[in-house]
Each structure stands twice: as C-alpha cells, then as structure tokens.
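[1] can't give you the sequence, but here's the structure:
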C-alpha cells in the first residue's frame, strides 16, 4: 500500500476506489492467470514429487473465478454506490462475507505450498510460482484490509462521530 490505512481514512471514496481498481483489481487480473499457468507447469513437470503442490492450478482457477465475480460486483454495483456517498449496508455485508472466503482460499494456497517453501533444488518455474504467489497472497490481504478497514466503514465512524450502531 502506498499510504497507510490512517492516511487512506482521510481520502474521499472516489480517490480510494480509483486506487483499489488500479492497484489491486488490475493486479489480481494479471497475477492469477500467470500463477495458474506456472502452477500447471510445475504440477506437470513434478507430478509424483511429494513436495509438488498438487491441485494448486485448479484451486487458483476457482479462486480467480470467485475473485473476478467479487471484483465485478464491486465495480458495477458497490463502488458506484459508495462514490455517491451512500452506505449500502447489505451489499457491504455480502462483500465482507466474500472477503472471509478469499482469506480461506489464501490459507489453502499456503497449505498446498507448505507456506511457499521451495524444495531443495527447485526449478526456476517453481521458484517464480512461489514468488508470484507470495506477492498475490499479500496483495489480496492488503486489498481486503483496505476495503474492510477504510472503504466499507461509514464516514461517521471513521471520523469518530458514530457509536458503531450505524453498521
């Protein structure tokens, strides 16, 4: 994140949404297809190796579909509502629930890859895959944190003028 969460709390929704679209949505749309391709190559080349992250490509494909659906809902429904200064509690609750699902998907990546631990003598493709996955996992977590702790929080609550009941 180029700014701290505290600094983003002072930005207007339009600026924050533009940053999320450029920094996270666009990046995830690049990272996941690359990761899927690398995972397929690793799984094919190292099938039978006990360290091979079998099922990773399939998991990443499912995750990409879920994340793409989530981002489209944000782009087409939620973000326009937030830019118009309304607080759509129902859609936000749906997105927060999906964020929980994304975190579980990230944890499954960590499980399949033994926390991105490369076996001794890992090939360049395997190394590139785990480097990319480490970046992806951190980016998705940063993305979720920025939305959950800043964008999806009512302005009154961020300003300290809310008892918390407006959520």
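    Thanks, I have it. Since this is a predicted model, take the numbers as computed values, not measurements. Numbers count the residues shown, from 1 in each chain.

[2] use CA for all of it now, contacts and neighbours both
    Fine.

[3] who does the helix or strand harbouring residue 130 touch, helix- and strand-wise?
    In the assignment (DSSP states H and E), residue 130 maps to helix 124-146. In terms of contacts (3 or more CA pairs under 8 Å, 6 or more residues apart in numbering; DSSP states H and E), helix 124-146 is packed against helix 26-45, helix 89-112.

[4] residues contacting the residue most central in space within the chain?
    Of all residues in the chain, the one closest to the mean position by CA atoms, centre = their mean is residue 140, 2.3 Å from it. The contact partners of residue 140, by CA atoms under 8 Å, 6 or more residues apart in numbering, come to 24, 28.

[5] ditto for residue 166
    Contacts of residue 166 by CA under 8 Å, 6+ apart are residue 154.

[6] relative to residue 57, how far out is it?
    Per CA to CA, to the nearest Å, residue 166 is found 41 Å from residue 57.

[7] what's the local residue count around residue 94?
    Using other CA atoms under 10 Å, residue 94 has 11 other residues around it.

[8] against that first model, consider the following:
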C-alpha cells in the first residue's frame, strides 16, 4: 500500500474516512467474494486434473468471506459509530487489529495457493479472470487493513485522553 494513500487520508475527517472505507472496501468485498467463490468452484471442477489447480480455493475464499463479513459487521455496528462520535475504545480497536492479523494470514494462504495470483501458462480465460479478481481482492484488503490500522484507529492527538481522563476501553459502551 502506498504511503500516499495513508497521507491522503491522514487529516481527513473521521466520518469521511469511514464512508470511504464502507463504500470502497466493505461493499466491494461483499461483491467480490461471492463472485470469486463461484469462479473458483468452476475452476476446481473443470480443471481438477491440472497439476496447478488451486484445490481448496473456493473453501478458502468462503472462509475469508465469513471472517470478513463478521468483522465488517462488528465495525459497522459497534466500532465505526463510536469512532464517528469521537470515542476511540482501546478494547474493540485491539480486537479489530488482531482480526486484521488473522486476515493477513488468510491472504498469505491465498497467495500461496494461487502461486502469488499467477495463473499457469495456457490457463483458460475463466482461470485468468479468477486470478485477476484474487489479485484485486488481495490488494484491496491490504489497503483496507492499512487504512484502518494506520489512520482510522489512531486517535487524533488533540483528542487523546490525558492519563486516564476520559479513557474508555470500550467495555462500558
């Protein structure tokens, strides 16, 4: 992810960044994954005898879809409204960052299974399209995670609590 994107959003209003994340990542992931799962199932069925067939790809993408859906729902229903209200709850933020680490591990598994998103020589158009979509998903998800971890989840210095004053772990919300 480019530092330019991080810098672009560094000083943006929190609500604007949240809307950007919802529109450009949450909604997009919800569209991308079902399409990729369907295409992966097709490739696994048609090319199951090919040496480089990504066996288990549809299952991995389904696991990612379930994990991301649960994660994004928690952000949308709990964390984002708190952040929009100027509350930076350390507990929920820590949970989301931990889940981001788990998403990174899923991305590593995805990259390994798909040979870093490189379709084999002579692959059919559907296989090439699948891997192009996977490469886009991997790039989008990495950007998404970086924007949240490096920008959205960082409390503005002016709003930071002073030695426990106005501190919230998120449990009381």
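    Structure's in. What do you need? Because the structure is predicted, anything quoted here is derived from the model rather than measured.

[9] just to revisit the earlier point, starting at the chain centroid, how far to the next helix or strand along the chain from the helix holding residue 130 of the first structure?
    Of the helices and strands lying after helix 124-146 of the first structure in sequence (DSSP H and E), the nearest is helix 155-158. Relative to its parent chain, helix 155-158 of the first structure has a centroid offset of 24 Å by CA atoms, centre = their mean, to the nearest Å.

[10] same thing with stretch 110-121 of the second structure?
    With CA atoms, centre = their mean as the basis, stretch 110-121 of the second structure stands 19 Å off its chain's centre.

[11] ok, now stretch 113-125 of the first structure?
    On CA atoms, centre = their mean, the centre of stretch 113-125 of the first structure falls 22 Å from the chain's centre.

[12] in it, which residues are buried?
    Of the residues in stretch 113-125 of the first structure, 113, 116, 118 count as buried by neighbour count, 16 or more other CA atoms under 10 Å.

[13] now, which of these sits nearest residue 151 of the first structure?
    residue 116 (30.3 Å; CA to CA).

[14] helix, strand or coil for that closest one?
    Classification of residue 116 of the first structure using DSSP: H, G, I helix; E, B strand; the rest coil returns coil.

[15] so what's it closest to, chain neighbours aside?
    Distances taken as CA to CA, 6 or more residues apart in numbering place residue 130 nearest to residue 116 of the first structure, at 5.5 Å, with adjacent residues excluded.

[16] now residue 62 of the second structure
    Leaving aside its chain neighbours, residue 62 of the second structure sits nearest to residue 37 (6.5 Å; criterion: CA to CA, 6+ apart).

[17] that neighbour contacts residue 61, doesn't it?
    Yes. Applying CA atoms under 8 Å, one finds residue 37 of the second structure in contact with residue 61, separated by 5.9 Å.

[18] look up how far residue 95 of the first structure lies from residue 57 of the first structure.
    Where residue 95 of the first structure is concerned, residue 57 of the first structure sits at a distance of 25 Å (CA to CA).

[19] I'd assumed residue 81 was in contact with residue 92 of the first structure.
    No. Contact criterion CA under 8 Å: residue 92 of the first structure and residue 81 do not qualify, at 10.5 Å.

[20] which one's more surrounded, those two?
    Neighbour totals were compared for residue 92 of the first structure and residue 81, and residue 92 leads with 20 against 15 (other CA under 10 Å).

[21] any idea what that one aligns with in the second structure?
    Under the alignment (TM-score structural alignment), residue 92 of the first structure pairs with residue 93 of the second structure.

[22] excluding chain neighbours, what is closest to its match?
    residue 153 (6.6 Å).
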